[in-house]
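Engineer: fold the following.
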Amino acid sequence: MLFRNRKQALLSLAIAFAMGGVIVTNAVAQSDSGSERRNRRSQKEQKAEVRYPEATRTEPKEKGSSKMSKKLGKLIDEFNESKFEEAKPLAAEILADSSANNYDKALAAFLAAQVAYNLDDNAGAEGFAKQAIELNGLDNNNHFTAMQFLAQLQIQDDKYADGLATIDRYLTETKSTKPEDLVIKGNALYRLERYKEAAATLRQAVDASPQPKNEWLQLLMASYADAGQNEDAIKLAEQLAAKSPDDKKAQMNLASVYMQADKMDKAAAILEKLRTSGQMTDEREYRQLYTTYANMEGKEKDTIAVINDGIQKGILKPDYQSYVALAQAYYYSDQIPQAIDAWKKGAPLSKDGETYLNLAKVLYQENRLPEAKEAAKSALAKGVKKPDDAKKIINAK
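Structural biologist: Reported below is the predicted structural model:
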C-alpha cells in the first residue's frame, strides 16, 4: 500500500451542492412579493444555466400544486437560512400530505435529504435522496444533483458498491464528462480496490481539467501504486513533489512511492532531507526512515543515528520496537556493548521472552555468563518458543 492507512490516501469528498440555495423552477409563486422575487430569480438562474444539456431524461411537466405553495415556500426559506431543525418537520409534513403531488414531494424529499445531512443523519439523508429520485418529479438540475449527492453520501458511508452503481447511473443518464463527476467514480473504484479502473477513470478526470485539484492527483498516484503501475506513480509523485518542494506531504508521498517500487535509496534520501531540515516532527515519520535504513545494506550507522535522534528529541518513543531495531543495528555494525544495552532496555518491554533469549545468547557469546543466565531465566519466565535454548544457557558452566 502507498499509505499505512488507505483511507488517508482517499479523497475527502465534501458533499456540496452547486447552487446558492435550492433552485426551484416549478414552484408556485407565493402571495408575498419577497417569495415572488425569489421564484423569479430562481427561474432566471435556471434558464441561464442548464447543467445537464445532454441528459437523456425528459423533465417532468408537473408543477408544484397551489395547495402546497405556502408550505414549500416556508420550507425553502427555512432551509436557505440554515434553520435545519425547523425545516425537518416541514418537509415531513409535505411528504405525508395527500394533497401534495410528485413535484411537491420530490422537492420536499430533496430538501429533507440535505437537512438530514446537515444534522449528521446520513441514513436519513440517503433515504430521502433515494425518495427524491424515485418520485421523479424534479427538474433535471435538481434531480441529478440529488443523484450525485446520493452517490457521494454512499461512498462516504463505506457503501462503495452502492455509490459506484449510483454514480454510474448518474453518468449514463447525464452523459456528463465533467472531471469532478469522474473523480467520484474513480474514488468509488479505488475504495473497491479496483485500482486499474480507478487509475484510468481518474486519469481521464485529470486530463479533462485545466487545473486538477491536488487531492485528485494524490488519489491517482495511489491508484497507480496499488495497481502496480509503479513508473506511472513515480512520475506523478515526482511532478507533485517538484511543484511543491516545501510541501512535506508531497515529499512523504514521493518517498512512499519510491519504497513501494523498492527504490529504498531514493526514499531514504528524501526522508533524510526532511529530518536534517527539521521538518520531521512525527513519530511515524521517524519509524519510516529508520525502517527504510534497516532494510538497506550497510546503513546500520544511519539507522542508529535516526533512532537516537528521535528518542533524544522526544519524537520517537523509547519502546520495544525502537530498542530492538537499535540493538540489531548496533549488533550488525559490530558495536556489541551498545547492542547489549539496547536489548536490555527492550527486553522488559517485550510481550514474550524472545528478546531476553536473544540477549542471553549474545551475552553468552561475549563470555558474560552470569548475565546470560539471568537473561535466560527471564526469557523462560516470559515464555519462549524454544525453552531448551534458554535452559542450555542456564545450565552452562
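
Engineer: alpha carbons only for contacts and neighbour counts from here, please
Structural biologist: Will do.

Engineer: ok, residue 28 - contacts?
Structural biologist: For residue 28, the contacting residues are 63-66, 69, by C-alpha atoms under 8 Å, 6 or more residues apart in numbering.

Engineer: try it again at 7 Å.
Structural biologist: By C-alpha atoms under 7 Å, 6 or more residues apart in numbering, the contact set of residue 28 is 64-66, 69.

Engineer: so which of those is surrounded by the most neighbours?
Structural biologist: Within the contacts of residue 28, neighbour counts (other C-alpha atoms under 10 Å) peak at residue 64, which reaches 24 neighbours.

Engineer: and that one, helix, strand or coil?
Structural biologist: coil (DSSP: H, G, I helix; E, B strand; the rest coil).

Engineer: could you measure from it over to residue 123?
Structural biologist: 27 Å (C-alpha to C-alpha, to the nearest Å).

Engineer: next one: residue 286
Structural biologist: For residue 286, the distance to residue 123 - C-alpha to C-alpha - is 40 Å.

Engineer: equivalent analysis for residue 260, please.
Structural biologist: Distance of residue 260 to residue 123, computed by C-alpha to C-alpha: 38 Å.

Engineer: tell me which of the two has more neighbours.
Structural biologist: Per other C-alpha under 10 Å, whichever of residue 260 and residue 123 has more neighbours is residue 260, with 20 against 15.

Engineer: one more to line up against the first:
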Amino acid sequence: MKHTPLFTMLAGAALAFSFAAAPAYAGGASKDKQAVQYPNTSRVAPKLDLTSEKEQKALNEGLDAVNAGDKAKAEQILQPIVDSSKSKYAQAIALQGLANVTYNTGDVKSAIPLLKRAIDIGVMPNDTYFQLMFELAQLYAADQQYQASLDTIAKWRAEGKKETADSYGLEGMDYYRLEKYPEAIAAIQKAKSLTDKPQDSWNQILMASYAESGKGGDAAKMATDEYEKNPTDSGMLHNASAILLQQQDYAGAIKVLEQGRSNGALKDEGDWINLVKAYLLQAQNGGDAKSGSAKALATFDDGVSKGAIKPSAANYKLAGDASVIGENDAKAIGYYQKGAALASDGELDVALGRVYFQDQKFAEAKKYLTQGLGKGVQHKGEAYMVLAEADRELKDKPGAITAMMEAAKDPATSAKAKDWLRKAGVGK
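Structural biologist: Here you go, the predicted structure:
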C-alpha cells in the first residue's frame, strides 16, 4: 500500500477509549439526569436488568482494577460476571471493562471482539451503546481494519442519527489508508466544516490525499497556507517544505524553510538537510551551480555550528557532493575526510580518490581509492576503473592492468574494462 511519506501523524487513529460510568442496580438510588447525547435515535433504550447490589459492587471493583491497569485483578473479577451473570447489562459492562484493560496493554486485536460482544448484547443505554460503537470503529482503525471501521461508522451514524467532526475525521483517515483519496478529501472537508477547532491530523490527511490523487498543487498551497498561519510551528514547516520539495518547487521550499530558519521554527535535522538539498536541487535544475552550492554549504555549516546537523557520514557526504557541484575541491576533500572517519564502508574514501584524481594528485587518488575498495563499496567496477587510470598516470602499468581486470569482473563496467585491456594488449 503506497502512501505519501510526508507526515508524522498518519500512523493510526488517535483513540479516546473509555468505559461506561459505573453501573447502578435497579433498586438503587437514581442519579442526576445528564444531557442526552443521541436525542434523535430511533433505538429504544432497553430497561436496566442489574438487580443485585452484590454484583454491582463486584462490577465497581472490577472497573476500579481496570482504571488501575491491573489486568489480572480485572479479569479475576469481571470474567466470572461475563460467564455466569443473569444480568445482560452486567455482562456487557464486564466485557467493556475487559476490552478496556486489554486495549491498555497494547493488545488491540484481542480488545475488539470483547468490545463487540459488549455492544451486541444490546442492553446498553443509548448514550453508552453509541459511545462504544464509535470506540469500536476507532479500534478497527487502530488494527488496520479500515473497511470494518468505515462500516461501523456508517452504522453508528445511521442508528444514532448524529454527525460529528471526529467521526468524519476518522472516516477520512480510513479512506486515506484504503487509498480512496477523493472520499478521504470529502470526509476531511466535512469534518472541518463541523468544528472551529480541526485536528492537525485532519489537515495532514487532506494534504496527503491531495498529493496522492494528483492534486499536488492544492496540497502545496494548503500546506503553505497552514504554515503561514503558524509560522513558528515546526510541524507545519515540515509539512509545507516536504510537499513543496515533492512538487519540485524548490524556490517555494527554500522560502518557507528560510522563514523558519529566521524565526526559530527550523529545528529538526531533517528539515535543515532538506534546506541544503533544496539549494542544490535548485542549482541543478536551471539555477547557478556555484551560487547554489555556496548557499547549500553556508546552510550546512550554520546547522552544524548550531548543533542542528549532527556529524555523520551521510551528512558530510552531502556537503562534499555540494562542494563538488560548486567546483570547490578543497572543501569537498575536507567534508569527505570528516565523513570517511565516521563511515562504515569505503564510499567516501572513493569519493576522496575521485576528487584527488580530478586535481591530478594521482598518488593521493590511488591511496584513497585503494583504501575505499578495501572497506567495501557498492560500485566496485567504477572505482577500479578510476584506480586503473590513477595507476596509469603514475606509470604503474601492472597496477593499472590488475585494477582494470577487477573492473572487468563487474557487469556494470565489464565491457569498458575489457575494451581497455584489449587495447592494452592484455588477454589476446
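
Engineer: quick one on the thing from earlier: show me the subset of the contacts of residue 28 of the first structure that the second structure keeps too.
Structural biologist: For those, the aligned pairs still in contact in the second structure (both residues aligned by TM-score structural alignment, their matches' C-alpha atoms under 7 Å) are 64-66.

Engineer: could you export those residues as CSV, including distance to residue 146 of the first structure?
Structural biologist: What follows is these, written out as CSV (distance: C-alpha to C-alpha, whole Å):
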residue, distance to residue 146 of the first structure
64, 18
65, 21
66, 24
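
Engineer: tell me the SS of residue 299 of the second structure?
Structural biologist: Under three-state DSSP, residue 299 of the second structure comes out as helix.

Engineer: list the contacts of the equivalent of it over in the first structure.
Structural biologist: Matched to the first structure by TM-score structural alignment, residue 299 of the second structure sits across from residue 306. Taking C-alpha under 7 Å, 6+ apart as the criterion, residue 306 of the first structure is in contact with residue 290.

Engineer: return the distance of residue 306 of the first structure relative to residue 273 of the first structure.
Structural biologist: On the measure of C-alpha to C-alpha, residue 306 of the first structure and residue 273 of the first structure end up 12 Å apart.

Engineer: hang on, the earlier thing: nearest to residue 330 of the first structure, of the kept ones among the contacts of residue 28 of the first structure?
Structural biologist: residue 64 (78.5 Å; C-alpha to C-alpha).

Engineer: that closest one -> the second structure?
Structural biologist: In the second structure, residue 64 of the first structure lands on residue 49 (TM-score structural alignment).

Engineer: quick revisit: of the kept ones among the contacts of residue 28 of the first structure, just say which sits nearest to residue 108 of the first structure.
Structural biologist: Nearest member of these to residue 108 of the first structure, counting by C-alpha to C-alpha, is residue 64, at 10.9 Å.

Engineer: so what's residue 400 of the second structure up against?
Structural biologist: By C-alpha under 7 Å, 6+ apart, the contact set of residue 400 of the second structure is 388-389, 391-392.

Engineer: these in helices, which ones?
Structural biologist: 388-389, 391-392 (DSSP state H).

Engineer: buried subset of those?
Structural biologist: 388-389, 391-392 (16 or more other C-alpha atoms under 10 Å).

Engineer: residue 282 of the second structure: which of these is nearest?
Structural biologist: The nearest one, if we look at those relative to residue 282 of the second structure and count by C-alpha to C-alpha, is residue 389, at 33.1 Å.

Engineer: aligned to that closest one, what sits in the first structure?
Structural biologist: Match for residue 389 of the second structure (TM-score structural alignment): residue 392.

Engineer: measure that match to residue 373 of the first structure for me?
Structural biologist: 9 Å.

Engineer: repeat for residue 309 of the first structure
Structural biologist: With distances taken as C-alpha to C-alpha, residue 309 of the first structure is found 33 Å from residue 373 of the first structure.

Engineer: residue 83 of the first structure too?
Structural biologist: Taking C-alpha to C-alpha, one finds residue 83 of the first structure at 73 Å from residue 373 of the first structure.

Engineer: which one of these two has more residues nearby?
Structural biologist: Of the pair residue 83 of the first structure and residue 373, residue 373 is the one with more neighbours under other C-alpha under 10 Å, namely 23 against 14.

Engineer: so whatever residue of the second structure lines up with that one is in which element?
Structural biologist: Matched by TM-score structural alignment, residue 373 of the first structure corresponds to residue 366 in the second structure. Using DSSP states H and E, residue 366 of the second structure sits within helix 362-375.

Engineer: for that helix, packing partners?
Structural biologist: Helix 362-375 of the second structure is packed against helix 347-358, helix 380-393, with contacts defined by 3 or more C-alpha pairs under 7 Å, 6 or more residues apart in numbering; DSSP states H and E.

Engineer: any residues touching that helix, and which ones?
Structural biologist: Residues from elsewhere that reach helix 362-375 of the second structure (C-alpha under 7 Å, 6+ apart): 345-347, 349-350, 352-354, 356-357, 383, 387, 390, 393-394.
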